[in-house]
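Colleague: what shape does this take:
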Amino acid sequence: MFSPGKFVSSCIYKAVGDKVVIPFDGASLPAYNELKWTHNQTRVYYKKGSQIKNSELNIDQHGSLVLENVQKDKSGEYRGITYDADGSLIKETVQQLCVQEPVPEPTVLVECVEKGVNLTCSAVNDKSMVVSWMKNSMKANVTRAVLYVNSSELKSGDNFSCTVSNKISQTSAKEVEPVCSDTGLDLWSILVVLTGGGILMLFIICLVCVCRGCRQNKRKAEGEEQHQPVSFMPDYIYQPDDQQKLPSTFGYL
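Modeller: Sure, this is the predicted structure:
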């Protein structure tokens, strides 16, 4: 026989696809009793005597609710109530079901930042997931998805890994060995330096080209002056008409 009263239990954690039995905690259910199960206040099973009026889900001989291939939408509160033939309450049980996906395998992403490195455990996308970090196979006291390591604490050969877990599964990432320069320059600073260096090199190349062009033009001009022909003709050539312009002292007027 059932003991009267209400039984409330903590959450039952199950993985997607599992078979779940939500217990009613009693002996075999008498055939004349009335039994009702609800999921989040929606009736999913009802039986009175030998008549089953609602059988969205199944029960076993003890009145426990059976769910096959459970999915996340089946999470929530399940309430089972049984009455005797006179309608008096015999037993009530309330059970929480929490269905979770198995956690995926995480990856540690490395980002070199100023004066250190950020390590991100990439698979953390659910509040139910718990993160832990390992440094050189020793557990670190950090539970955040992003771990910052100062460059002064980072030694050559140090390796890191993160572990992600929930109530039904746990998996770890492959170890990584972060390698960052000691200059403390971030990506944008490096890009600015490279861009400035490129502009300076372009200016120097243009300046060299201009100087070479000037020298070539000067040499060409000097070569043309050296090869000019020399004229031996007098600057003035006597013409016959010029007799009219001779002075009168010659007496030929």
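Colleague: switch to C-alpha atoms for all contacts and neighbour counts from now on
Modeller: Noted.
Colleague: if I look at the spatially most central residue of the chain, how far off is residue 49?
Modeller: Centroid-nearest residue in the chain, with CA atoms, centre = their mean: residue 122, separated by 6.2 Å. Note on residue 122: its distance to residue 49, by CA to CA, to the nearest Å, is 54 Å.
Colleague: distance of the residue nearest to the centre of the chain relative to residue 84?
Modeller: 55 Å.
Colleague: what's the answer for residue 60, then?
Modeller: 18 Å.
Colleague: neighbour count: the two, which is higher?
Modeller: residue 84 (17 against 13; other CA atoms under 10 Å).
Colleague: tell me the SS of residue 206?
Modeller: Assigned with DSSP: H, G, I helix; E, B strand; the rest coil, residue 206 falls in the helix class.
Colleague: hang on, I meant residue 203
Modeller: Assignment for residue 203 (three-state DSSP): helix.
Colleague: same question for residue 211.
Modeller: helix.
Colleague: also the one 4 residues further on?
Modeller: Reduced to three states with three-state DSSP, the structure at residue 215 is helix.
Colleague: how many neighbours does it have?
Modeller: Other residues close to residue 215 by other CA under 10 Å number 10.
Colleague: how much space separates it from residue 67?
Modeller: Taking CA to CA, one finds residue 215 at 92 Å from residue 67.
Colleague: now do residue 218
Modeller: For residue 218, the distance to residue 67 - CA to CA - is 97 Å.
Colleague: more neighbours, those two?
Modeller: Neighbour totals were compared for residue 218 and residue 67, and residue 67 leads with 18 against 11 (other CA under 10 Å).
Colleague: for comparison, sequence B:
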Amino acid sequence: MSSTRESSSFWSNVTVKTKTMASLSVVAVCLLCCAAVASQGCDQFAAVGGNFNVPLGYQLKPTDTLKWKLNGNIIFYKRSVRLVVGKNADINDDGSLKLTNLKLDQAGLYTFEVFDQNGRPQTTRNTNLCVLDPVKKPEVKATCQDENVIFHCVSGAQPADAELEWLQDGEEAKGNRRSFETRAEETKGAQFVCKVSNKVSSESSEPVVHICAKTGYPDGINIWILTGARVGFIVVLTVLVSVCFVRVEKKMTMGLKADGEELPMQRIDTEQHSHHPNFSSLQPHHLQS
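Modeller: As a prediction, the model looks like this:
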């Protein structure tokens, strides 16, 4: 009989322990699920390196006790006028929690608890704070391509949640693509700005005006300029050919004189003078007999 009772007691203990472990497992799973849900939903956003006040939303009395927790750990505890954990500089006059020079590891679930002078709970509230990297200032580059212009937003490494948009003369345009192409003539003189933003910050590039549109004279005058250029080219070419021809002829003339040959025109001139009536009288006197 005793062995039967011991065996029954043993299995009873095993059953109780099994049920207890199962209950603990269920509780743990529930807590994990709650934590996952809490981590996904952000009540407030703040930027890395910035400051943020976690709101209290309750009118404190001088005799109240205030506790602030981060992810369940007490980071500030003040009982009436006696400070237990933290520093007086950690909170503002209204009891809100003061966070300065924020870091990524300061994100999480902030909880405050308020008790009266008798230790009775007055109020409590949770605030899930998400700390994000701020965006960086972008730059716009314009590239001319035929009759079009390509705008490109150079933003470098940005946070994963960063969003991009284009502004044309201060108004939203062209969607959220990093680059876009448009007609140069249609956007001549327009100012384009690339804007990058997320939940905690926003940065805009300097405005850029492209110089890809047709410049110079109005349409129609270009034809006359082109025609004039062609005529001028022909005139210059004609002058150059004429100058070259004259120089070549001059060189040939000088070459014949150097060889002692008389040019045809010179011989004709000599013959004309020899038949002239006064030609003999013009001869030197020492030639007469």
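Colleague: can you give me the TM-score here?
Modeller: Remark: TM-score between the superposed chains equals 0.51 [TM-score structural alignment, normalised by the length of structure 1]; 168 aligned residues with a CA RMSD of 3.7 Å.
Colleague: so who does the residue lying closest to residue 177 of structure 1 once chain neighbours are set aside touch?
Modeller: Nearest residue to residue 177 of structure 1, sequence neighbours excluded (CA to CA, 6 or more residues apart in numbering): residue 159, at 4.4 Å. By CA atoms under 8 Å, 6 or more residues apart in numbering, the residues touching residue 159 of structure 1 are 135, 136, 175, 176, 177, 178.
Colleague: going through these, which ones are buried?
Modeller: 175, 176, 177, 178 (16 or more other CA atoms under 10 Å).
Colleague: between those residues, which is nearest residue 163 of structure 1?
Modeller: residue 175 (10.6 Å; CA to CA).
Colleague: what lines up with residue 75 of structure 1 in structure 2?
Modeller: Correspondence of residue 75 of structure 1 to structure 2, assessed by TM-score structural alignment: residue 107.
Colleague: what about that match, how many residues close to it?
Modeller: 21.
Colleague: so where do the helices sit in structure 2?
Modeller: 2-40, 221-258, 264-274 (DSSP state H).
Colleague: and the first one, how far out from the chain middle?
Modeller: This points to helix 2-40 of structure 2. 56 Å (CA atoms, centre = their mean, to the nearest Å).
Colleague: burial measure for residue 235 of structure 2, as a count.
Modeller: 12.
Colleague: residue 94 of structure 2 maps to what in structure 1?
Modeller: Per TM-score structural alignment, residue 94 of structure 2 is aligned with residue 62.
Colleague: repeat for residue 26 of structure 2
Modeller: Residue 26 of structure 2 maps onto nothing in structure 1, by TM-score structural alignment.
Colleague: how much space between residue 26 of structure 2 and residue 20 of structure 2?
Modeller: 10 Å.
Colleague: with distance to residue 194 of structure 1 added, can I get the contacts of residue 159 of structure 1 in JSON lines?
Modeller: Below are the contacts of residue 159 of structure 1 laid out as JSON lines (distance: CA to CA, whole Å):
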{"residue": "135", "distance to residue 194 of structure 1": "34"}
{"residue": "136", "distance to residue 194 of structure 1": "35"}
{"residue": "175", "distance to residue 194 of structure 1": "32"}
{"residue": "176", "distance to residue 194 of structure 1": "28"}
{"residue": "177", "distance to residue 194 of structure 1": "27"}
{"residue": "178", "distance to residue 194 of structure 1": "23"}
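Colleague: one step back: gap between the residue nearest to the centre of structure 1 and residue 104 of structure 1?
Modeller: 10 Å.
Colleague: what do you get for residue 58 of structure 1?
Modeller: 32 Å.
Colleague: swap in residue 134 of structure 1?
Modeller: From residue 134 of structure 1 over to residue 104 of structure 1 (counting by CA to CA), the distance is 18 Å.
Colleague: burial measure for the closest residue in space to residue 164 of structure 2 that isn't next to it in sequence, as a count.
Modeller: In this structure, residue 164 of structure 2 finds its nearest non-sequential neighbour in residue 196, 4.6 Å apart by CA to CA, 6+ apart. In terms of burial, residue 196 of structure 2 registers 23 neighbours under the definition other CA under 10 Å.
Colleague: likewise residue 46 of structure 1?
Modeller: 20.
Colleague: can you find the partner of it in structure 2?
Modeller: In structure 2, residue 46 of structure 1 lands on residue 77 (TM-score structural alignment).
Colleague: contact partners for that match?
Modeller: 65, 66, 67, 68, 83, 84, 85, 86.
Colleague: what does residue 70 of structure 1 give?
Modeller: Counting by CA under 8 Å, 6+ apart, residue 70 of structure 1 has contacts 15, 16, 17, 18, 19, 20, 99.
Colleague: what is the neighbour count of the residue lying closest to it once chain neighbours are set aside?
Modeller: Distance criterion CA to CA, 6+ apart; nearest residue to residue 70 of structure 1, sequence neighbours excluded, is residue 17 at 5.0 Å. Close neighbours of residue 17 of structure 1, defined as other CA under 10 Å, add up to 15.
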